[in-house]
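In: give me coordinates for this.
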Amino acid sequence: MDASSSKPTRSRLSWLNGIFLSGALILAAAFIFGASRSVSEEGRPLPAPTVDEPVTAAVETAVFAGGCFWGVQGVFQHVAGVKEAVSGYAGGKAEDAKYQVVGTGRTGHAESVRVTFDPKTVSYGRLLQIYFSVAHDPTELNRQGPDRGTQYRSTIFPTSDEQAKVAKAYISQLDAAKVFSKPIATTIEPGRSFYAAEAYHQNFLTLNPSYPYIVINDMPKIENLKRLYPEAYRAEPALVAVAKPTH
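Out: Model (predicted):
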């Protein structure tokens, strides 16, 4: 399945949700959507960063990309200290920050998540630890599970020079420790703007826990977060407040 069709458009979301409800069809969807178990599906504990940010702000933002933003958003929404995690696009221009356009893989955008967090509760280094161990497979550059293309790339968009320094140091630390069987492919792209995605993409994992793509690709990530980092896990997700459309 090519990247442009591996996830449904808005008009297909409710239609497919109605079709894939039975357990048998979910297993069929596993054959269609699935791949061999990835690092993010299996999960693995990672050492804490030896370099981290000093706590100098009451609230801070970080932006991460690692495949479909549904799962990445869902993971960070369950991290204690995260105030908000918004699905969106980063790496390209404002006029191209639209789901259908980003899906072409030609905009420079990656599906991303902007995390607003309290650094006194959870540090940027801790978020990186969760990002690399639970949220996605950092050894794959332009592929995560069934999704392929630059719009699904593994990328950190630092919002400060200090974040870029910490991220670079942690990648070097993990590569030196050989915690993965392959080198980390994650890139660091500073100075890129973030644009929030359409409302129907926000809180998707929480609102659609039985949706086959979520069941197969993303719910294991939440379980891994709870299992590997129980002290960082919170059961009640920090949901995005989405305005209802007016008619």
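
In: drop to CA atoms for contacts and neighbour counts, all remaining ones
Out: OK.

In: and the strands in this structure, which stretches?
Out: With strands called from DSSP state E, the chain shows them at 60-66, 82-90, 110-117, 143-144, 147-148, 154-157, 187-188, 194-196.

In: make CSV from those and add mean neighbour count to it.
Out: Converted to CSV, the strands of the chain look like this (neighbours: other CA atoms under 10 Å):
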stretch, mean neighbour count
strand 60-66, 24
strand 82-90, 27
strand 110-117, 27
strand 143-144, 23
strand 147-148, 22
strand 154-157, 26
strand 187-188, 17
strand 194-196, 22
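
In: just confirm residue 120 contacts residue 53, I think it does.
Out: No - when contacts are counted by CA atoms under 8 Å, residue 120 is not listed as touching residue 53 (10.8 Å).

In: which residue packs closest to the residue nearest the centre of the chain, ignoring adjacent ones?
Out: What sits nearest the mean C-alpha location of the chain, by CA atoms, centre = their mean, is residue 72, with 2.1 Å. Nearest residue to residue 72, sequence neighbours excluded (CA to CA, 6 or more residues apart in numbering): residue 135, at 5.4 Å.

In: before we go on, could you also do this sequence so I can check it against the first one:
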Amino acid sequence: MRRSLFSRLSLCAFAGALAISTALVAPTFAAEEAVIIPAPTADASATTGIQTAVIAGGCFWGVQGVFQHTAGVVNAVSGYAGGSKSSANYTAVSTGSTGHAEAVEIKYDPAKISYGKILQIYFSVAHDPTQLNRQGPDSGTQYRSEIFATTPEQKKVAEAYIAQLNAAKVYKKPIVTKLGMLEAFYPAEAYHQDYLTLHPNQPYIAYNDIPKVENLKKIFAQNYIEKPTLVSASKVTN
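Out: Predicted coordinates for the structure are as follows:
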């Protein structure tokens, strides 16, 4: 379920039709704080060619926005993973009964960014991996933290990194991120793509997601790019 004042579905329905005063959107949840964490001690092997990573960490708007500002990422698409093709649509996924998580498919150049670095950014600034079946104001299994590995090596790297971070006790609570092999990824509807860039002043985005991009710039300055790599401008196909 969603908190009424932060309902993304309501905001989508009324976007462009209703001017929402920021005075009416008094937050009851703070945006997730970034956590400075060590890099993974084990990373994926160096490869050539564009690689794919799929991750879920709450609202896909913010996760997509973070990786669209990450150097080496050639495309980041909001979508659904974990359920069937027939239920891969926003209305169905929002019920929390489809098995899907709101996810982001990341196409990246391993010569410029490693899979391990993507995971480090994911665990540090893109979401809070200690929140079970929720993220910030959004709750439900569709907002779960999950890594959908696209290769057995990715799965091993992610398993080792989760164990490393838990052992280091960098968070106040244990990591609850699920981990499994990707079966399929389904791109979300067009209006969900590039959402953070297109709607930076929407209260939900401004309060919950813009801080994530700011934390990326602050904590991962060498990996940050000012101009986002947008789906609408990408030549990469799924």
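
In: TM-score for these two?
Out: The TM-score (TM-score structural alignment, normalised by the length of the second structure) is 0.93; 231 aligned residues with a CA RMSD of 1.6 Å.

In: rebuild the strands of the first structure as JSON lines, extending it with distance to residue 224 of the first structure.
Out: Below are the strands of the first structure laid out as JSON lines (distance: least, CA to CA, whole Å):
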{"stretch": "strand 60-66", "distance to residue 224 of the first structure": "16"}
{"stretch": "strand 82-90", "distance to residue 224 of the first structure": "17"}
{"stretch": "strand 110-117", "distance to residue 224 of the first structure": "19"}
{"stretch": "strand 143-144", "distance to residue 224 of the first structure": "17"}
{"stretch": "strand 147-148", "distance to residue 224 of the first structure": "20"}
{"stretch": "strand 154-157", "distance to residue 224 of the first structure": "19"}
{"stretch": "strand 187-188", "distance to residue 224 of the first structure": "24"}
{"stretch": "strand 194-196", "distance to residue 224 of the first structure": "26"}
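
In: ok, back up a step: contacting residues for the residue nearest to the centre of the first structure?
Out: For residue 72 of the first structure, the contacting residues are 65-66, 112-113, 135-136, by CA atoms under 8 Å, 6 or more residues apart in numbering.

In: what is the burial count for residue 150 of the first structure?
Out: Residue 150 of the first structure: 23 surrounding residues under other CA atoms under 10 Å.

In: show me what residue 113 of the second structure aligns to in the first structure.
Out: Aligned counterpart of residue 113 of the second structure in the first structure: residue 122 (TM-score structural alignment).

In: show me the helices in the first structure, by range?
Out: Per DSSP state H, the first structure carries helices over the ranges 10-19, 23-33, 39-42, 69-77, 99-102, 124-130, 161-177, 204-207, 212-213, 219-228.

In: and residue 59 of the second structure, what's its match in the first structure?
Out: Mapped onto the first structure by TM-score structural alignment, residue 59 of the second structure lines up with residue 68.

In: residue 149 of the second structure too?
Out: Checking TM-score structural alignment: residue 149 of the second structure goes with residue 158.

In: so its match is in contact with residue 90, correct?
Out: No - the pair residue 158 of the first structure / residue 90 is not scored as a contact, 11.0 Å apart, by CA under 8 Å.

In: what residues are up against residue 70 of the second structure?
Out: Residues near residue 70 of the second structure by CA under 8 Å, 6+ apart: 223-225, 228.

In: kindly report the same for residue 204 of the first structure.
Out: Neighbouring residues of residue 204 of the first structure by CA under 8 Å, 6+ apart: 70, 74.

In: the same query, at a cut-off of 7 Å, please.
Out: By CA atoms under 7 Å, 6 or more residues apart in numbering, the residues touching residue 204 of the first structure are residue 70.
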